[in-house]
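Trainee: What follows is a predicted protein model with its sequence.
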Amino acid sequence: SLSNHGFAVELARVQDAIRTIIMETAYRSEQEQNALSSKPGSWSEREAIRMFEQMRPQLRERIPEIVAGRRGNLVQARMEFEEEARTLGLDLRSPAVSGRLHALFDLHLEISEAEELQDPSAARRNRMLRILYHGAVHLPDDVRRTIERLEGNLPSFESLVETVLESSEGEFSEAQQSLIIRFLESKGYLVNTSELRPRVLACAGIVGTELGYLTPNQIPRLAPGILVSDEHVDAIVAELKSLAATFKPKQVEEEEPEMQLAESVADASDRVGGVRGQIDRVDALLSRLRLQDGQ
């Protein structure tokens, strides 16, 4: 409501002013709609329409630039288009001229939407944008800035993917995926993260599928995780098993309470030292895993 934008709508004079503006806007809109199908009623109106028809080609060429410059904000684009018409000498006070001007703007938008629906490149890029921006409101600011940079350079990204797939003869294995990520990193895109890497590789898979290099089953769902050799994996598993075994309680024969107390007191310092050593080994192993994750 208007109260959320700072208007004191509880005041009677503010309510009257709002009603007046709404009625004037509705009347002007009705006049413009009627002017589209009615003939000009005076010489000045006919002259204004003639001038508009002369400027129509120039105005039509300016619409794509204005819409693109406003990044899809159609309200601001429409206002800038009106200002462009005024600078060309058109009298927008005439409903016949203003109605035709807005009709020209709306017609261009409808044609552009129809062209995008038929353009495979636009449909492909819309799919990629849906993947990149999925849940983006929960991502950090630096990740969203990287996504915005990628959005502005999707044609270059498509060329990169096409070049990589063409040189690899349609293969999209781990090597090609890493090549794409490293190239983007060299250009300043921080894409080698858990949030962006899967999205970027999925977009690359979409490009490869649309261009005929890949099948839909080859589109990456998840990015590669920690990459270690088989020997390293076996060593880590063996070490984890040995550490787990040391923490298992050992079965001992029942002894007299006095003997158990004496042994526990005698071995207290040794046990504390052993536990500390085991904890240090666990910390060292976790550090190695984090190091591998960072690589």
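Mentor: Ah, there it is. Treat the numbers as computed from the prediction; the structure is a model and nothing was measured. Numbering: from 1, shown residues only.
Trainee: contacts and neighbour counts: CA atoms only from here.
Mentor: Fine.
Trainee: Quick check: buried residues in stretch 148-163?
Mentor: Residues of stretch 148-163 classed as buried under the neighbour-count rule (16 or more other CA atoms under 10 Å) are 150-151, 157-158, 160-162.
Trainee: Tabulate the residues you listed (TSV), appending secondary structure and distance to residue 176.
Mentor: Compiled in TSV, the buried residues of stretch 148-163 are given as follows (DSSP: H, G, I helix; E, B strand; the rest coil; distance: CA to CA, whole Å):
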residue	secondary structure	distance to residue 176
150	helix	19
151	helix	22
157	helix	14
158	helix	14
160	helix	11
161	helix	9
162	helix	11
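Trainee: Please tabulate those residues in TSV, including the columns distance to residue 114.
Mentor: As requested, those are arranged in TSV below (distance: CA to CA, whole Å):
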residue	distance to residue 114
150	25
151	21
157	25
158	23
160	28
161	27
162	27
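Trainee: Tell me which stretches of the stretch 51-200 of the chain form helices.
Mentor: All helices of the stretch 51-200 of the chain, identified by DSSP state H, counting those that start in this stretch, fall at 74-87, 95-118, 120-132, 141-152, 154-167, 174-186, 197-210.
Trainee: putting a second one here so we can go through both:
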Amino acid sequence: MTTIDEGRHMNIGFAGIGRMGAHMVRRLLEAGHSVTAYDLYLSADSLPEGLEAVTVASGPSDLARADVSFSMLPDAAATDDVLFGEGGIVPAAASGHLHVVMGTVGPTAVRAFASRAEAAGVAVVDAPVSGSVSLAETGQISTMVGADADQFRRLQPVLAAMTKAQFHTGPVGTASVAKLAVNSVLASLNQGIAEALLLAEADGLTASAFYDVLGSSAVAAPYVGYKRDHFLDPDGAGVAFPLSLLHKDVGLGLELARRHDLNLPQAATVGNVLDRALATGLGDKDMAAVLEYLGLSDQP
């Protein structure tokens, strides 16, 4: 079992060089680590700016040779393929290898991954993150870590290179529960902002004037501040977190609620709105596009 010490140079495997993953890998490089990265669309000629020192893997199995490997992938299916598919990490890894699932796949999937990997002597833990792409760029995102105490101690120095705070939530899977609960609140706040903007503008208040009020009000969570441009200038702001991924996360949360016979009317309402927004073709837009959907006169 590899020991991870603070300040020690490490060889790190990383699968998933997307909006979040690219910034996280850059911060690992800046902390002095070596990174071997895998992504379906990654090649030595297409490395994002700041990642020129990355070694591009020919397949996920190359990541198994690292001291520790991470994945930041959009869903359970993609993570399953990288871990267990042909040329995956787990079949190629030596006993004692540690893999960290940082994508939001839900507790059921990550616990199943951990159980399957254990049979091969590989440990799988979860460490999903909370925060925007811009916060990932500056290392200001936080991470929840589902692992045993020793695994958390080993991982914390590496995670600290990518995140501002690391919360040990308990055994594997608990971090994914925490992430789904956080994103349930986030999705509700996202819809609340959209509805408030529509209400304000309907009776003559400008969106920018109202947002100034909102940003200094009792509900001025950090999300309100850093999503201002996405609500007021969506074309200029671009996409930080696609509506399709929020839809996936809320769906996982509702699935977990059903497993425990919970009635969560707010989450259910937000989930229904996201279902319909996705059906209108807004999935690739930023999650703030809920405002665009709610503003449609012909909502399905």
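Mentor: Ah, there it is. Small disclaimer: the values here were computed from a predicted structure and weren't measured.
Trainee: what's the TM-score here?
Mentor: Aligned and superposed, the two chains score 0.26 in TM-score terms (TM-score structural alignment, normalised by the length of structure 1); 135 aligned residues with a CA RMSD of 6.5 Å.
Trainee: Strands of the stretch 101-250 of structure 2, start to end?
Mentor: Defined through DSSP state E, counting those that start in this stretch, the strands belonging to the stretch 101-250 of structure 2, from first to last, are 123-126, 129-130, 142-146, 165-170.
Trainee: Figure out which of the ones you listed is closest to residue 188 of structure 2.
Mentor: Of all those, strand 129-130 sits nearest to residue 188 of structure 2, with 15.3 Å by CA to CA.
Trainee: From the contact counts, what lies against that closest one?
Mentor: Counting contacts by 3 or more CA pairs under 8 Å, 6 or more residues apart in numbering; DSSP states H and E, strand 129-130 of structure 2 packs against strand 142-146.
Trainee: Quick check: which of the strands of the stretch 101-250 of structure 2 is nearest to residue 224 of structure 2?
Mentor: Across those, residue 224 of structure 2 has its closest neighbour in strand 129-130 (14.7 Å, CA to CA).
Trainee: do you know how far residue 286 of structure 1 is from residue 280 of structure 1?
Mentor: As judged by CA to CA, to the nearest Å, residue 286 of structure 1 and residue 280 of structure 1 stand 10 Å apart.
Trainee: Counting neighbours, what do you get for residue 203 of structure 1?
Mentor: 26 (other CA atoms under 10 Å).
Trainee: okay, now the closest residue to it other than its chain neighbours: neighbour count?
Mentor: In space, not counting the residues next to it along the chain, residue 203 of structure 1 is nearest to residue 128; the distance is 5.3 Å by CA to CA, 6 or more residues apart in numbering. Here the number of neighbours of residue 128 of structure 1 (other CA under 10 Å) works out to 22.
Trainee: now residue 128 of structure 1: how far from residue 117 of structure 1?
Mentor: Taking CA to CA as the measure, residue 128 of structure 1 and residue 117 of structure 1 are separated by 15 Å.
Trainee: on that earlier part again, so which of the buried residues of stretch 148-163 of structure 1 comes closest to residue 21 of structure 1?
Mentor: Within the buried residues of stretch 148-163 of structure 1, proximity to residue 21 of structure 1 (CA to CA) peaks at residue 151, which comes in at 39.5 Å.
Trainee: got a list of what that closest one touches?
Mentor: With contacts defined as CA atoms under 8 Å, 6 or more residues apart in numbering, residue 151 of structure 1 is in contact with residue 129.
Trainee: on that earlier part again, what's the most distant pair in the buried residues of stretch 148-163 of structure 1?
Mentor: Maximum pairwise distance among these (CA to CA): 17.2 Å, between 151 and 162.
Trainee: re earlier: buried deepest among the helices of the stretch 51-200 of structure 1, which one?
Mentor: helix 197-210 (a mean of 23; mean count of other CA atoms under 10 Å).
Trainee: so how far is that helix off the chain centroid?
Mentor: Here helix 197-210 of structure 1 is found 14 Å from its chain centre; the criterion is CA atoms, centre = their mean, to the nearest Å.
Trainee: Check stretch 20-32 of structure 1 too.
Mentor: Going by CA atoms, centre = their mean, the spacing between the C-alpha centre of stretch 20-32 of structure 1 and its chain's C-alpha centre is 39 Å.
Trainee: Contacts only, for residue 82 of structure 1.
Mentor: When contacts are counted by CA under 8 Å, 6+ apart, residue 82 of structure 1 touches residue 101.
Trainee: Could you report the separation of it from residue 209 of structure 1?
Mentor: Distance of residue 82 of structure 1 to residue 209 of structure 1, computed by CA to CA: 43 Å.
Trainee: Then residue 259 of structure 1?
Mentor: Between residue 259 of structure 1 and residue 209 of structure 1 the computed distance is 74 Å (CA to CA).
Trainee: same check, this time on residue 27 of structure 1
Mentor: Going from residue 27 of structure 1 to residue 209 of structure 1 by CA to CA gives 53 Å.
Trainee: now swap in residue 28 of structure 1 and tell me
Mentor: Counting by CA to CA, the separation of residue 28 of structure 1 from residue 209 of structure 1 is 51 Å.
Trainee: And residue 85 of structure 1, by the same measure?
Mentor: Distance check for residue 85 of structure 1 against residue 209 of structure 1: by CA to CA, it reads 44 Å.
Trainee: now swap in residue 240 of structure 1 and tell me
Mentor: Here the distance between residue 240 of structure 1 and residue 209 of structure 1 works out to 42 Å (CA to CA).
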